[in-house]
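> coords please:
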Amino acid sequence: MSKNSNKRIIVGLGNPGLKYNKTRHNVGYLFIDYMINNYQLSYKKKFNGLLFEANLEEENILFFKPLDYMNNSGDSISELIHYYKIDLSNLFIVHDDIDLGFCRIKVKNGGGNGGHNGLKSIDLHLKSNNYWRIRIGIGRPDNGIISNYVLSDFSNQEINNLTVLFEKIKKNIIHLFYQKIDIFLNKIK
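Next comes the predicted model:
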């Protein structure tokens, strides 16, 4: 099976439905929504998700929002990867990270799933963890149950702060595609 090295896929993790729309766990969905709104992309419903295609900086990019619940998102992502014959080095998963301060960002390839059920599902279905993770910090609650915290809504001020972060990511995303991670991270500080 030959690889299609010309396409890159950016997947935003989240849970479908209005109930989860602005929750901390849906920061990946929120990022994809920001990108598609800025580029005025239309979607196709495919692979049990919403698929958007764009040419950014002369790169062919697929944006994807799985419509499975996050714990099962690996199934639709795996179908997408196999259909387009995408090398995992061109897969970027945007997800929430409770161990990072709010609006902090880290990028890494491979590694553990840190207890993130979306990543666990992806690892299981791809039989690999060798893909890029764009981890967006949502902070950790001072007290309380973590599951309640990650499913709580962002405040309006937090949404505004995320919008600023998303714009910086959008302007510098090309650096990720060429694995210039240090340049990318320095540009979005």
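
> hey, let's count contacts and neighbours off CA atoms from now on
OK.

> Buried residues, stretch 118-138. List them.
118-123, 125-126, 129-138 (16 or more other C-alpha atoms under 10 Å).

> Relative to Gly110, how far out is the most centrally placed residue in the chain?
In the chain, the residue lying closest to the centroid (C-alpha atoms, centre = their mean) is Val94, at 1.8 Å. From Val94 across to Gly110, the span is 13 Å (C-alpha to C-alpha, to the nearest Å).

> Find residues that contact each of those two.
Common contacts of Val94 and Gly110 (C-alpha atoms under 8 Å, 6 or more residues apart in numbering): Arg133.

> what's the closest residue to Ser89 other than its chain neighbours in contact with, if anything?
Excluding the flanking residues, the one nearest Ser89 by C-alpha to C-alpha, 6 or more residues apart in numbering is Tyr131, at 5.5 Å. Counting by C-alpha under 8 Å, 6+ apart, Tyr131 makes contact with Leu88, Ser89, Asn90, Leu91, Phe92, Ile93, Asn109, Gly110.

> which stretch of helix or strand covers Phe64?
For Phe64, the host element (DSSP states H and E) is strand 59-66.

> Just list what the next helix or strand after that strand packs against, helices and strands only.
Heading C-terminal from strand 59-66, the first helix or strand you meet, by DSSP H and E, is helix 73-84. Helix 73-84 is packed against strand 59-66, helix 117-126, with contacts defined by 3 or more C-alpha pairs under 8 Å, 6 or more residues apart in numbering; DSSP states H and E.

> Would you pull up how far helix 73-84 lies from the middle of the chain?
14 Å (C-alpha atoms, centre = their mean, to the nearest Å).

> I have a second one here; can you model it like the first so I can compare?
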Amino acid sequence: MASEYWLIVGLGNPGAKYRGTRHNIGFETVNELAQRWSVRFANHKGLADLGKGTMSMGGSTVKMFLCKPLTYMNESGQAVASVSAYYHIPADRIVVIHDDMDLAFGRIKLKSGGSSGGHNGIKSIDRFLHTPDYYRVRMGVGHASRSGDAHDNTINWVLGEFNAAQRKQLPEFLADGADAAESIVFDGLAKAQERFNGR
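From the prediction side, this is the model:
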């Protein structure tokens, strides 16, 4: 039987070394949601920090899990699939929040399914869930310069920290990302896309 819970996943890498990096914007957005809805995290089988709670909007209340995989980015799917299977949460009730280099810093795009866009965390989730058909909140972190070795540049970029101007804007951006995840849950994808994709 399918669960009544939603699963909202923020992607990132565990440990102090990665805190504040572009790749961890998913973790930070889920932390924003946890603060907003008073959710506490506990360990799920060594694979994820998982918190259970409810959120309410416009007279509706939904039950949800907030999830931060502890498997490192490239194996995120292992954690997501484990939580999904354990609590019987289908793919169409999963929202994944992640960094996206194809979008300028501060831009948000919402979608369901489609390509991974080369994002290793998304590739892993597609593989372990056996479907790409879950919701995604793509949060723009901008792109590394195109000079030199593209692969090294990309790694250094996503594992680098936001600049001073971006750090000032970050609280507002994280709040927007949290709003976008909530909007998918409460308003449906089409309405949420209307609200966020054109910004």
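
> who touches the aligned residue in the second structure for the residue nearest to the centre of the first structure in this structure?
Structural alignment (TM-score structural alignment) places Val94 of the first structure against Ile97 in the second structure. By C-alpha under 8 Å, 6+ apart, Ile97 of the second structure lies in contact with 8-11, 26, 29-30, 136-139, 177, 181.

> Most widely separated two among the residues you listed?
Spanning the widest gap among these are Ile8 and Met139, at 14.5 Å by C-alpha to C-alpha.

> ranges for the strands of the second structure?
Along the second structure, the stretches classed as strands by DSSP state E are 6-10, 41-44, 48-57, 60-69, 94-100, 108-112, 135-140.

> For the helix ranked longest in the first structure, name the packing helices and strands.
Looking across the first structure with DSSP state H, the single longest helix is helix 156-177. For helix 156-177 of the first structure, the packing partners by 3+ C-alpha pairs under 8 Å, 6+ apart come out as helix 27-39, helix 181-187.

> Against Val27 of the first structure, how distant is the residue nearest to the centre of the first structure?
Using C-alpha to C-alpha, Val94 of the first structure is found at 8 Å from Val27 of the first structure.

> Need the residues touching each of these two.
By C-alpha under 8 Å, 6+ apart, Val94 of the first structure and Val27 have these common neighbours: Gly12, Leu13, Ile136.

> count of residues packed around the equivalent of the first one over in the second structure?
With the correspondence set by TM-score structural alignment, Gly12 of the first structure lines up against Gly10 in the second structure. One way to gauge burial is a neighbour count; for Gly10 of the second structure, by other C-alpha atoms under 10 Å, it gives 25.

> Check Ser89 of the first structure too.
Neighbours of Ser89 of the first structure under the rule other C-alpha under 10 Å: 16.

> In this structure it contacts Trp132, no?
Yes. The pair Ser89 of the first structure and Trp132 qualifies as a contact (C-alpha atoms under 8 Å) at a distance of 6.9 Å.

> picking that back up, distance to Lys3 of the first structure and mean neighbour count added to the helices and strands packed on helix 156-177 of the first structure, as TSV?
Listed next are those as TSV, based on distance: least, C-alpha to C-alpha, whole Å; neighbours: other C-alpha atoms under 10 Å:
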stretch	distance to Lys3 of the first structure	mean neighbour count
helix 27-39	24	19
helix 181-187	23	14
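
> Could you dump these into a markdown table with distance to Ile146 of the first structure added?
Below are those laid out as a markdown table (distance: least, C-alpha to C-alpha, whole Å):
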| stretch | distance to Ile146 of the first structure |
| --- | --- |
| helix 27-39 | 16 |
| helix 181-187 | 28 |
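
> Next one: Thr71 of the second structure from Arg107 of the second structure, what distance?
Relative to Arg107 of the second structure, Thr71 of the second structure is positioned 27 Å away (C-alpha to C-alpha).

> Then Val80 of the second structure?
25 Å.

> Show me which of these two is the more surrounded one.
Per other C-alpha under 10 Å, whichever of Val80 of the second structure and Arg107 has more neighbours is Val80, with 28 against 20.

> Tell me which residue of the first structure lines up with that one.
Aligned partner of Val80 of the second structure by TM-score structural alignment: Ile77.

> what does Glu32 of the second structure give?
Glu32 of the second structure maps onto Tyr34 in the first structure, by TM-score structural alignment.

> I'd say that match and Lys168 touch.
No. Between Tyr34 of the first structure and Lys168 there is no contact under C-alpha under 8 Å: 11.6 Å.

> So for Arg107 of the second structure, what's the nearest residue that isn't a sequence neighbour?
Nearest one to Arg107 of the second structure, counting by C-alpha to C-alpha, 6+ apart, is Gly140 at 5.0 Å.

> And that neighbour, what's its match in the first structure?
By TM-score structural alignment, Gly140 of the second structure lines up with Gly137.

> and Gly137 of the first structure, what does it touch?
Asp96, Asp97, Ile98, Asp99, Leu100, Gly101, Phe102, Cys103, Arg104, Ile105.

> If we use 10 Å, what do you get?
Each residue near Gly137 of the first structure by C-alpha atoms under 10 Å, 6 or more residues apart in numbering is listed here: 24, 27, 95-106.

> Please work out how many residues are found near Ser147 of the first structure.
Neighbourhood size, Ser147 of the first structure [other C-alpha under 10 Å]: 9.
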